[in-house]
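J.: One predicted model, sequence on top.
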Amino acid sequence: MTPPGAEPGRPGGATLLRLMWLASPALPVGGFSYSEGLEAAVESGRVGDEAAATAWLLDQMHLGQMRSDWAVAAAAHAAWTAGAPDDARALNDWVRTSRETQEFRLQTEQMGRSLVDWLRNGPQPQDPRLAALAAFAPAPTWPVAFALAAVQAGADAREALLALGFGWAENMAQAAMKAVPLGQAAAQRLLGALADALPAAVEQALATPPERRQAHAPMLALLSAQHEVQYSRLFRS
């Protein structure tokens, strides 16, 4: 049944607002505090202006996010919808074990825990799926937790991934503005480029079978490892 105020195939007002909330940097999960290797790329001289930052983040979208976190979130959305917490737990384990650096693992665990805390204060704190997510050891991970939040909001998988992707893009645009640094107009152009590429990347993530999921970006992993011990930094390790 289409929710009141919604057109067929489009989210209703309440769902849309919930997705906007989930994608917002104001969501108290700390996504804004990470640069995901970008700060180290700036430090090493690989990124130094708007064009380089845009190219870097588009590559990160297609080689990293699309093939790993967004593909996982799509599968986790299906698992939570079906009431299959064991499948969601397997995806959670995949996220943790596929992280190539301690920094990336700690980020996904911290953001996952924070989102669980936020959901506990939401409209469905007694949802047994939330209890299952909170029990994932040693921690729930960000894409698996986000998938449950989107399911609770009534969003389908495509809507969920668009929100997840735009939240990532906005955080990275803000990181580029601080680290490169970029002016506000340049950061908005960068965000526009990421937003333009996002729908096609989401379709690719939705179509990614389990055997094609991967987290393999060697240069990004090296930069993340360097960032863990970088002497001067703005962003969290």
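T.: Ah, there it is.

J.: Going by C-alpha atoms from here, please, whenever you check contacts or count neighbours.
T.: Noted.

J.: How far off centre is stretch 76-91?
T.: Remark: stretch 76-91 is offset 17 Å from the chain centroid, using CA atoms, centre = their mean, to the nearest Å.

J.: what's next to it, contact-wise?
T.: Stretch 76-91 has contacts (CA atoms under 8 Å, 6 or more residues apart in numbering) with 72, 75, 129, 132-133, 136, 143-144, 147-148, 150-151, 156-157.

J.: In which helix or strand does residue 80 reside?
T.: helix 69-81 (DSSP states H and E).

J.: go on, residue 215?
T.: Assigned by DSSP H and E, residue 215 falls outside every helix and strand.

J.: List the residues that contact it.
T.: 64, 67, 68, 98, 99, 100.

J.: related to what we said a few turns ago, closest to residue 116 among the contacts of stretch 76-91?
T.: residue 133 (7.7 Å; CA to CA).

J.: With residue 146 as the reference, measure out to the residue nearest to the closest one when sequence neighbours are not counted.
T.: Counting by CA to CA, 6 or more residues apart in numbering, residue 140 is the residue found nearest to residue 133 once chain neighbours are left out, at 6.1 Å. Distance of residue 140 to residue 146, given as CA to CA, to the nearest Å: 10 Å.

J.: again, but for residue 65
T.: From residue 65 to residue 146 the distance is 14 Å (CA to CA).

J.: what about the two, which has more around it?
T.: The neighbour comparison of residue 65 against residue 146 (other CA atoms under 10 Å) goes to residue 146, with 26 against 21.

J.: what helix or strand does that one sit in?
T.: Applying DSSP H and E, one finds residue 146 within helix 142-153.

J.: What helices and strands are in contact with that helix?
T.: helix 13-23, helix 69-81, helix 85-98, helix 102-120, helix 128-134, helix 157-179 (3 or more CA pairs under 8 Å, 6 or more residues apart in numbering; DSSP states H and E).

J.: Packed most tightly, which of those helices would that be?
T.: Compared across the helices and strands packed on helix 142-153, helix 69-81 shows the largest average neighbour count, a mean of 25 (mean count of other CA atoms under 10 Å).

J.: Included below, for side-by-side comparison, is a second structure:
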Amino acid sequence: MSTDTDPAVMLTLAQWFSPAFPIGAFSYSHGLEALVDRGEIGTVAQFRDWMAHVLEHGAGRNDLIFLSAAYRVDRSELAGIDALARAMAPSSERLLETVDQGGSFIRTINAVWSQGLPPLSYPVAVGAAARACDLPLEPTARMYIHGFLSALTSAAIRLVPLGQTEGQQAILALTPLCHQLCDSALDAPLDSLGSSTFLADIASMQHETQYSRMFRS
């Protein structure tokens, strides 16, 4: 298996988590749009606090656990992990977010890397694809969680609005947390899954009936 210092590995991962990779991440806000609409997030500090909570106590950590679990099993065992990942989605739009992005990711992986993987929720899709393509788990997970942070920061830049420089400052400030989560979550069992991002989850439900919106979640 390739090591995480292999330039070819890093360039492949950079391709997978590039904004150019066609998963439609730009069209999802994870419920952030509803919070901005209600005036609960309107500054870079408020966004940074919300993002840190989502990373540490919500989908960020859970996604790393799902990604790791999918990486370690055979294809025959992916369906059970994927079903659990879908069940953990707290709203219909959050389910759409992970299923649509995962489906798009898998279609591209199958077309470009000739893998023949089934449709999967996004973190499960990434874990399964990394194993199938012989990419190491740790750098895959670090790039995944950084991509998650970057995509939602891009949404915040458009919604709050934040300046481009403020957005990059937020990403830099939260990057150490991404590393901490990878250090702790990649060896965590599925039994350790859990979330306490109740306000973020409620916001994703409220977004479903929001009158005017730019994002699909």
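T.: Structure received. Values in this document were obtained by computation on a predicted structure and should not be read as measured data.

J.: Superposing both, give me the TM-score.
T.: TM-score for the superposed pair, counting by TM-score structural alignment, normalised by the length of structure 2: 0.94. Supporting figures: 217 aligned residues with a CA RMSD of 1.6 Å.

J.: Distance to residue 221 of structure 1 added to the contacts of stretch 76-91 of structure 1, as TSV?
T.: Converted to TSV, those look like this (distance: CA to CA, whole Å):
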residue	distance to residue 221 of structure 1
72	19
75	24
129	32
132	30
133	27
136	25
143	19
144	21
147	25
148	28
150	29
151	31
156	32
157	28
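
J.: Just give me the closest of the residues you listed to residue 46 of structure 1.
T.: Residue 46 of structure 1 lies nearest to residue 143 out of the contacts of stretch 76-91 of structure 1, by CA to CA, at 28.0 Å.

J.: related to what we said a few turns ago, now the helix holding residue 146 of structure 1 against helix 85-98, angle please.
T.: 150 degrees (axes from the mean of the first three to the mean of the last three CA atoms, to 10 degrees).

J.: mean per-residue distance, helix 142-153 of structure 1 to structure 2?
T.: Here helix 142-153 of structure 1, set against structure 2 after superposition, deviates by a mean of 1.8 Å using mean CA distance after the TM-score superposition for structure 1.

J.: For that helix, which outside residues touch it?
T.: Under CA under 8 Å, 6+ apart, the answer for helix 142-153 of structure 1 is 14-15, 18-19, 22, 69-70, 72-74, 76-77, 80-81, 88, 91-92, 108-113, 115-116, 119, 124, 129-130, 133, 156, 160, 164.

J.: What of stretch 175-189 of structure 1?
T.: 32, 34-35, 38-39, 42, 47-50, 53, 173-174, 234.

J.: where's the spatially most central residue of structure 2 relative to residue 60 of structure 2, distance?
T.: What sits nearest the mean C-alpha location of structure 2, by CA atoms, centre = their mean, is residue 148, with 4.1 Å. Residue 148 of structure 2 is 8 Å from residue 60 of structure 2, where distance means CA to CA.

J.: For whatever residue of structure 2 lines up with residue 200 of structure 1, grab the count of nearby residues.
T.: By TM-score structural alignment, residue 200 of structure 1 lines up with residue 180 in structure 2. Neighbours of residue 180 of structure 2 under the rule other CA under 10 Å: 12.

J.: Residue 211 of structure 1 now?
T.: Around residue 211 of structure 1 there are 6 other residues, counting by other CA under 10 Å.

J.: which residues sit in contact with it?
T.: Applying CA under 8 Å, 6+ apart to residue 211 of structure 1 gives no contacts.

J.: Next: residue 18 of structure 1.
T.: By CA under 8 Å, 6+ apart, the contact set of residue 18 of structure 1 is residue 153.

J.: what about 6 Å?
T.: Applying CA atoms under 6 Å, 6 or more residues apart in numbering, we find residue 18 of structure 1 in contact with no residue.

J.: ok so, going back, aligned counterpart of the residue nearest to the centre of structure 2 in structure 1, please.
T.: Checking TM-score structural alignment: residue 148 of structure 2 goes with residue 168.

J.: Now do its match against residue 156 of structure 1, distance only.
T.: From residue 168 of structure 1 to residue 156 of structure 1 the distance is 19 Å (CA to CA).

J.: Same question for residue 145 of structure 1.
T.: 15 Å.

J.: ok, those two, which is more surrounded?
T.: Neighbour totals were compared for residue 145 of structure 1 and residue 156, and residue 145 leads with 28 against 19 (other CA under 10 Å).

J.: where's the counterpart of that one in structure 2 relative to residue 161 of structure 2, distance?
T.: Using TM-score structural alignment to pair residues, one finds that residue 145 of structure 1 aligns to residue 125 in structure 2. Between residue 125 of structure 2 and residue 161 of structure 2 the computed distance is 31 Å (CA to CA).

J.: Repeat that for residue 198 of structure 2.
T.: Distance from residue 198 of structure 2 to residue 161 of structure 2, by CA to CA: 24 Å.

J.: who's more crowded, the two?
T.: Higher neighbour count among residue 198 of structure 2 and residue 161: residue 161, with 17 against 13, using other CA under 10 Å.

J.: three-state assignment of the more buried one?
T.: Following DSSP: H, G, I helix; E, B strand; the rest coil, we place residue 161 of structure 2 in the coil state.

J.: how many other residues sit next to the counterpart of residue 215 of structure 2 in structure 1?
T.: Using TM-score structural alignment, the partner of residue 215 of structure 2 in structure 1 is residue 235. Using other CA under 10 Å, residue 235 of structure 1 has 19 other residues around it.

J.: my guess is residue 235 of structure 1 contacts residue 37, does it?
T.: No - using CA atoms under 6 Å, residue 235 of structure 1 makes no contact with residue 37, being 9.5 Å away.

J.: Now do the same for residue 36 of structure 1: its match in structure 2.
T.: Residue 36 of structure 1 maps onto residue 30 in structure 2, by TM-score structural alignment.

J.: which residues does its match contact?
T.: Going by CA under 6 Å, 6+ apart, residue 30 of structure 2 touches residue 217.
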